[in-house]
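Visitor: sharing a sequence plus its predicted fold:
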Amino acid sequence: MPKYPECWQSCGSCASGDVFILEVLVQPGDVLNFDDNILTLETGKVALDIPSPWAGRVVEIHVTAGDNVAEGAPLITLECD
């Protein structure tokens, strides 16, 4: 899980309430490019798409919709070329 946007520390408004995974947008076998969205987070005020920091094939998914995920937790496993 990437670091939440810096504005959450200064304002905090978007992050009020529970932060959880609304939807997982990939499945094993999918091929991702850098910056393709892998999931959507729901916060107290907004939904945020989380992009992939790498390109590769999705081997495993470590989260499901409804999960609360801490910063730094693994989301997916990619096989990179």
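Guide: Done, it's in. Numbers count the residues shown, from 1 in each chain.
Visitor: from now on I want contacts and neighbour counts done on CA atoms only, so please keep to that.
Guide: Fine.
Visitor: now for the nearest residue to residue 61 once chain neighbours are set aside, how many residues are close by?
Guide: Excluding its sequence neighbours, the residue lying closest to residue 61 (C-alpha to C-alpha, 6 or more residues apart in numbering) is residue 76, at 4.4 Å. By other C-alpha atoms under 10 Å, the residues close to residue 76 number 18.
Visitor: so residue 76 is in contact with residue 59, correct?
Guide: Yes: using C-alpha atoms under 8 Å, residue 76 is in contact with residue 59, at 7.5 Å.
Visitor: before we move on, back to that, do you know how far the residue nearest to residue 61 is from residue 9?
Guide: Per C-alpha to C-alpha, to the nearest Å, residue 76 is found 26 Å from residue 9.
Visitor: let's bring in a second model and compare:
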Amino acid sequence: MSVEDVKAAIVEANTLLARAREAFLGATEVAADGKSIAGSSCYDSAKSEVAAAESTFKSAVDEIDRAVRRFDSAIQLASEYRGKI
């Protein structure tokens, strides 16, 4: 594999990573919408299941945010490597 082939493969991988990143961002929006709907439906509820669901939504969004940061990091590092070869 030539250097140009490696560079092209990195560009392709970064394109796929960017698509995955966008999908995860979409999932963040869906989770936030779900949390909002659940929150308004269960307003002022003292049930433990409601608190657990709110916590679970928050955890899901936090995990998605972490994944997006990892995608960003991978794209950046691959781009830096591509620039050095």
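Guide: That came in fine, so what should we check first? Here the structure is a predicted model, which is why all the values come from computation and not from measurement.
Visitor: what's the TM-score here?
Guide: Overlay of the two chains. TM-score (TM-score structural alignment, normalised by the length of structure 1): 0.22; 36 aligned residues with a C-alpha RMSD of 4.7 Å.
Visitor: who does the longest helix along structure 2 touch, helix- and strand-wise?
Guide: When structure 2 is parsed with DSSP state H, its longest helix is helix 3-41. For helix 3-41 of structure 2, the packing partners by 3 or more C-alpha pairs under 8 Å, 6 or more residues apart in numbering; DSSP states H and E come out as helix 48-84.
Visitor: now do the helix it packs on: distance to the chain's middle.
Guide: Chain-centre distance of helix 48-84 of structure 2: 4 Å, with C-alpha atoms, centre = their mean, to the nearest Å.
Visitor: got the buried residues for that helix?
Guide: Of the residues in helix 48-84 of structure 2, 50, 54, 57, 60-61, 64-65, 67-68, 71-72, 74-75, 78, 82 count as buried by neighbour count, 16 or more other C-alpha atoms under 10 Å.
Visitor: what helices and strands are in contact with that helix?
Guide: Going by 3+ C-alpha pairs under 8 Å, 6+ apart, helix 48-84 of structure 2 lies up against helix 3-41.
Visitor: can you check what angle separates the helix it packs on from helix 48-84?
Guide: Counting by axes from the mean of the first three to the mean of the last three C-alpha atoms, to 10 degrees, helix 3-41 of structure 2 lies at 160 degrees to helix 48-84.
Visitor: in helix 3-41 of structure 2, what counts as buried?
Guide: 7, 10-11, 14, 17-18, 21, 24-25, 27-28, 31-32, 35, 39.
Visitor: most widely separated two among those?
Guide: Farthest-apart pair in the buried residues of helix 3-41 of structure 2 is 7 and 39; separation 47.3 Å (C-alpha to C-alpha).
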